[in-house]
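Undergrad: What follows is a predicted structure for the sequence shown.
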Amino acid sequence: MGGGAGTLPRRRPARARTPEPVPGARRRDPGRMACGAVSDASHDRRNDWSRTMIDRRRFLVSTLAAATAASLPACSRALAAGAEGDDAALARVLERMFQAYARDFPEQLSSQGLDRGAQASARRRLGDRSLAARERFVREQRRFLRELDAIDARALPAPAAVSLRAARWLSASYVQGAAYGYGAPQVSRPYALSHLDGAHMDVPALLEEASHWIADGDGAQAYLERLAALPLAMAQDGERAREDAGRGVVPPLAVIESALAALAAQRDLPVGQQPLLSALRRATASLPGAAAWQAQAERIVQGPLRTALQRQVALLESWRPQAGAMPGVGRLPEGEAYYRWALQHNATQAVDATELHRQGLAQLAELDARMDALLRAQGLTEGSVGQRYLALSQQVQHRYAGNEAGAAQLRRDLQSRVDSLWPLLPRYLAISPASPPDVRRLPPLASSLRSPDVPRWEVVSHGYHETLGHYVQVERAAQARTPRLFDAINLPAFHEGWGLYCERLAEEMGVYADQPLMALGYLRSFRYRAMNLIADTGLHALGWSGERTAAFIADTGGLAPAAAMARVNRHSVTPGQGVAFKCGHNAWTQARRRAQQALGERFDPRRFHDAGLRHGAVPLAVLDAVVDDWIAAGG
């Protein structure tokens, strides 16, 4: 039902049994509609924050699983086995919260590579998307919240008290989101059906990835059982969408048009071009029984699935008369309040849209001034910063060759940069990996390393984000022994905020001092996040039209009009998600500033970073409390 704060990730991590990306394995492109047609989100794939976030989660979850599975018990690893009183009560609630997620979202267990052993049946099921399931989710979260509120945080050791705060925050946010009565209460996705929302997108993409793990008849049968369940899942999406539409909750017209084009294209694809069939055919070509499985899949695709696609086309067509042009959620019932919740849910702390917009504009102006000076030094003086940056990045001398030789050079350059950074880490981190990672083994970097036709400098800040940021974070989280609920739940504001903070930390270490082009790549990364902050709040809180938002994105990002409008459509159906990364970076930066001001000469960046990381990923509101407690204790 979508991805965002407090949700389980959609995509499969590299499983523990396969530490490196499978050679030749195809990754889901979020610019591709799940049933195979290309959506407008395919424009500007390099800048797709959704893909970035999902790739990070695959890396984080899979690495944590490999690091902790052998040594930690399944239930509430942060809380000592055999704990009594409030400790034991908290452990039980957190484990039941995890089990509820596992029951409701079997697709996400597969995305994590957890659909085996006791959870093996998950690979044959799809989650219940019905109205009844939505109501059950809300009832359970209310019950979990009551049980959490009954636990005395003062009676808990510090790690357990932090887990209690985090679980309370998440359940309270789910309950608050449910109060609006539309969308999915665990994510800020107001529409059950759009060009990015629904089983028609989620499930085929999951199945295509799952096909790479089919090794025998049991795997093929699991694929077929999920494929057979897809029409029902789509019908359940339709049930929720019709209920919501009765309250006036329908996507804007541009989104409806995009979804209609994709669904109709998939419905009309010849059987030989159906991606669900070709994925199964590739996966089972060498297995006995392949012909029978293919025939069964063809019957599903040509019959129930085609009918389900047609029904969704008809449903979307019926919404045209009531769909408006304004893309913001302010036009929805209680839309202003809904967006306030969406911002809070994604930022995982209390935030104000107007203040975020102001911060984004101020940060963009600061970044533009720095980039302008660097671009002028390269002889580029005409056009906006975004246009000049794009022109510079397209110059052949600044790009790797788009072949294996270019890919090999990119890997060597990035590894050299990471290796040279590592000796500096003990000055900034109390606990850090003894040696730098092999960049080839980090899934989030794999696509860049295999596709070298990128500006030479952009991959460097990306590499620091993944290594100094996520690789270090994962290593520390593995020692934190957090409850597995928090290993599973996606908190991009924390994860990606730390990653962005580490891009800035690399600058503090001096790595860009004599590398103006690499500094441009780092600043461009921050500029893009500031742009998202401005566009999201402008669209949903300040009443910007789609045209105004697209013009801002085109000018700021140096994008073609069609690509900019694709960004608008994405912001339109994912309110609040565009702010998570930058809010996370702001939170880490502000927490450090508070600590420096309070502690003065006693401030030690190593102890500060460890204080923020030692409890694993938590909502930013909890991170603030953790840092304040650390300051009060003397740092």
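TA: Cool, the structure landed.

Undergrad: hey, let's count contacts and neighbours off CA atoms from now on
TA: Noted.

Undergrad: What helices and strands are in contact with the helix or strand where residue 596 lies?
TA: If you go by DSSP states H and E, residue 596 is part of helix 580-599. Applying 3 or more Cα pairs under 8 Å, 6 or more residues apart in numbering; DSSP states H and E, we find helix 580-599 packed against helix 335-347, helix 492-508, helix 516-540, helix 620-632.

Undergrad: mind putting those helices in JSON lines, distance to residue 570 and mean neighbour count included?
TA: Supplementary listing: those in JSON lines, determined by distance: least, Cα to Cα, whole Å; neighbours: other Cα atoms under 10 Å:
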{"stretch": "helix 335-347", "distance to residue 570": "15", "mean neighbour count": "24"}
{"stretch": "helix 492-508", "distance to residue 570": "17", "mean neighbour count": "24"}
{"stretch": "helix 516-540", "distance to residue 570": "10", "mean neighbour count": "23"}
{"stretch": "helix 620-632", "distance to residue 570": "24", "mean neighbour count": "19"}
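
Undergrad: ok, and here's another one to check against it:
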Amino acid sequence: MKLIAKIFGGLFLLLVLAVIGASMWFWFTPVGVNNYINKSMIQLAKDDPEIITQLGIIDNTPLDFHSGKLADYTEEQDEKTIEKIKRIRAGLDKYGPDGLEGQELLSWKVAVWFFDDLLRQTAIDPYGYRVTQLSGVTTDIPQFLTDTHVIKNEKSVKRYISRVNEFGRVLSEVKSRVEADREKGVVPPDFILEKSIGVMEAFIEDGAADNPLVTTLPAKLDAIDGLSEEKRAEYVAQTQEAVEGVVIPGYEAMIALYRDMLETADHDAGIWRVPNGDKIYEVALKSFTTTEMTADEIHAVGLAEVDRITAEMDQILVSQGLTEGSVADRVKILMNDPERQFPNTDQGREEMLAYLVELNNEVLEKSKDFFTTIPPQPLEIVRVPVFSQDSAPGGYYNSPALDGSRPGRFYINLKNTADNPRWTLPTLLYHEAAPGHHFQISASQLIEDVPVLRTLSLFGAYTEGWALYAERMAAIDMNMYADDPLGDLGRLQAEIFRAVRLVVDTGMHAKKWSREEAIAYMIEKTGMTEAEVTREIERYVVWPGQATSYKTGQLAILEMRARAEQELGDDFNLKAFNDMVLMNGAMPLGILHEVTDTWIAEQQAN
């Protein structure tokens, strides 16, 4: 994985280059902190063709210089990026904080925290694992090519084929980086190597002709007006040739390397197992929670929340006549009840998607009473690509393109519909779609007169914290479960899932829990299926600290709201509070506390 990808984690493709195209005018505005931050973001991202395409602004326009290319994944490019970050951060001190106030001061504070965080991460090399079952070029690039690269004419087809050929170079570059990491003692644990090998083998096992990079192309070619059958066949053949000639050999080489590493890999789960592992986790916790909380403090909060939520779940289960056994055992009964599941068939999957669309329409209608700003960007609900569903989470969200060419997308994993019984789906939707990630990320694109950094969702505790806050708001404020106690149980099951994450993430990475200990604890406390829990635990293994951002952020936003309610009393306005949180954009939690205090004072003055 290239440096910027590693820095921004799973969000990086959504975010960094919202400046290109839409913000060219920044070069001609008066010099100031906003302009400096915008130029800095352009400097950071302009060498990354994937990010430019993800934003959907200048592909297939006269400004398109990039859409036939993939990024440089070499160590030399990483070193250039690090030096660029250092120069940018030093330059910020020339613009503040003296002489700044209001939104400009807020922008400066957010930018300082952001670039300081990048420097903390880039000071450690390697910063984790470069290719896993969930991340890295072997999973990211195929989905980028099939889902994000836009094919609308013959030029864009040729650029697609060029990128498929470029993929061979990328695989070679990353393989060299993995080998260098191995020399430094950074090798994933055996079970991660096994899962990564399985994902890579699944991608190439059917050969070039049936590879997704080839099979997804014909339907896109059909949409090009005037394209002859001969040209269509020629483009498919060229793509197949590229997959056969450079992509499959690249995967085979990576698989061989991973098999070789597997022979001597250990089974320990935590990042403490690699050189600088303790420091990596310390930096990761600060980055993902945007707080100063230690692993021990986070662990303790998690244990307390697990106890609280378990008691609330028990009350609902008893009210439904389920009184015997542990909470987790009773939840398992509901999870395994076929009457509460969609059939694990193509028809059942279509029914699940239709149900999610219906839920989304319902919550959107109710949202008008709780939000001043309703994002106008549309939302699609689609399934996780089959080639990545084995190791993908239950659901995730991708942001809309800034130019409106691509809607926001909620991806639902349909590998096994039993993983998501009907009563668990509402909360998953409220988290990923409305009023969760879709509201937060889409609303951020609407913010005006601030640097683009302020409109990006780069702070996990804020973005995931908002999504969990949205889950709770859908239940407590919007009353979405008024006639659905099991739906509310699903909400609490999702919440205890996030509380358990605090325990198992810190357990593995700071307290040296094994993979098996973490799996057993999560099953015991949540009642989730073993297959689903295993995917989750193995995700935390390769993404240290990220899982702690959700609950940490939710608790922080709830604390800010409680403080506002207490200080404002009858003058507290929930729509105004929600708007304040969303329409100032994502930021570290400490800075959000300051913004909330200022907002409370302004409300009191008014």
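TA: Alright, I've got the coordinates. Nothing here was measured: the structure is a model prediction, and the numbers come from that model.

Undergrad: what TM-score do we get after superposing?
TA: The TM-score (TM-score structural alignment, normalised by the length of the second structure) is 0.82; 564 aligned residues with a Cα RMSD of 3.6 Å.

Undergrad: Please tabulate the helices and strands packed on helix 580-599 of the first structure in JSON lines and include distance to residue 390 of the first structure as additional columns.
TA: Formatted as JSON lines, these follow (distance: least, Cα to Cα, whole Å):
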{"stretch": "helix 335-347", "distance to residue 390 of the first structure": "30"}
{"stretch": "helix 492-508", "distance to residue 390 of the first structure": "21"}
{"stretch": "helix 516-540", "distance to residue 390 of the first structure": "10"}
{"stretch": "helix 620-632", "distance to residue 390 of the first structure": "34"}
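
Undergrad: tell me which residues in the longest helix along the first structure are buried?
TA: What stands out as the longest helix in the first structure, according to DSSP state H, is helix 217-245. Judged by neighbour count using 16 or more other Cα atoms under 10 Å, the buried positions of helix 217-245 of the first structure are 219-220, 222-245.

Undergrad: Quick check: it compared with the second structure, mean distance?
TA: By mean Cα distance after the TM-score superposition for the first structure, the fitted helix 217-245 of the first structure averages 1.3 Å away from its aligned residues in the second structure.

Undergrad: how much space between residue 58 of the first structure and residue 438 of the first structure?
TA: The gap separating residue 58 of the first structure from residue 438 of the first structure is 17 Å, by Cα to Cα, to the nearest Å.

Undergrad: Looking at the two, which has the bigger crowd around it?
TA: residue 58 (23 against 13; other Cα atoms under 10 Å).

Undergrad: Can you tell me what residue 574 of the first structure aligns to in the second structure?
TA: Correspondence of residue 574 of the first structure to the second structure, assessed by TM-score structural alignment: residue 543.

Undergrad: If you could redo that for residue 191 of the first structure, that was the one I meant.
TA: Alignment note (TM-score structural alignment): residue 191 of the first structure maps to residue 129 of the second structure.

Undergrad: That match contacts residue 542, doesn't it?
TA: Yes - under the criterion of Cα atoms under 8 Å, residue 129 of the second structure makes contact with residue 542 at 6.7 Å.

Undergrad: For these two, list the residues in contact with both.
TA: With contacts defined as Cα atoms under 8 Å, 6 or more residues apart in numbering, the residues shared by residue 129 of the second structure and residue 542 are residue 188.

Undergrad: quick one on the thing from earlier: how far off helix 492-508 does the helix holding residue 596 of the first structure point, in degrees?
TA: Helix 580-599 of the first structure and helix 492-508 meet at an angle of 60 degrees, taking axes from the mean of the first three to the mean of the last three Cα atoms, to 10 degrees as the criterion.

Undergrad: how far away is residue 575 of the second structure from residue 36 of the second structure?
TA: From residue 575 of the second structure to residue 36 of the second structure the distance is 33 Å (Cα to Cα).

Undergrad: When these two are compared, which one has more neighbours?
TA: Per other Cα under 10 Å, whichever of residue 575 of the second structure and residue 36 has more neighbours is residue 36, with 20 against 15.

Undergrad: which residues touch the more buried one?
TA: residue 92.

Undergrad: Map it across to the first structure for me.
TA: By TM-score structural alignment, residue 36 of the second structure lines up with residue 93.
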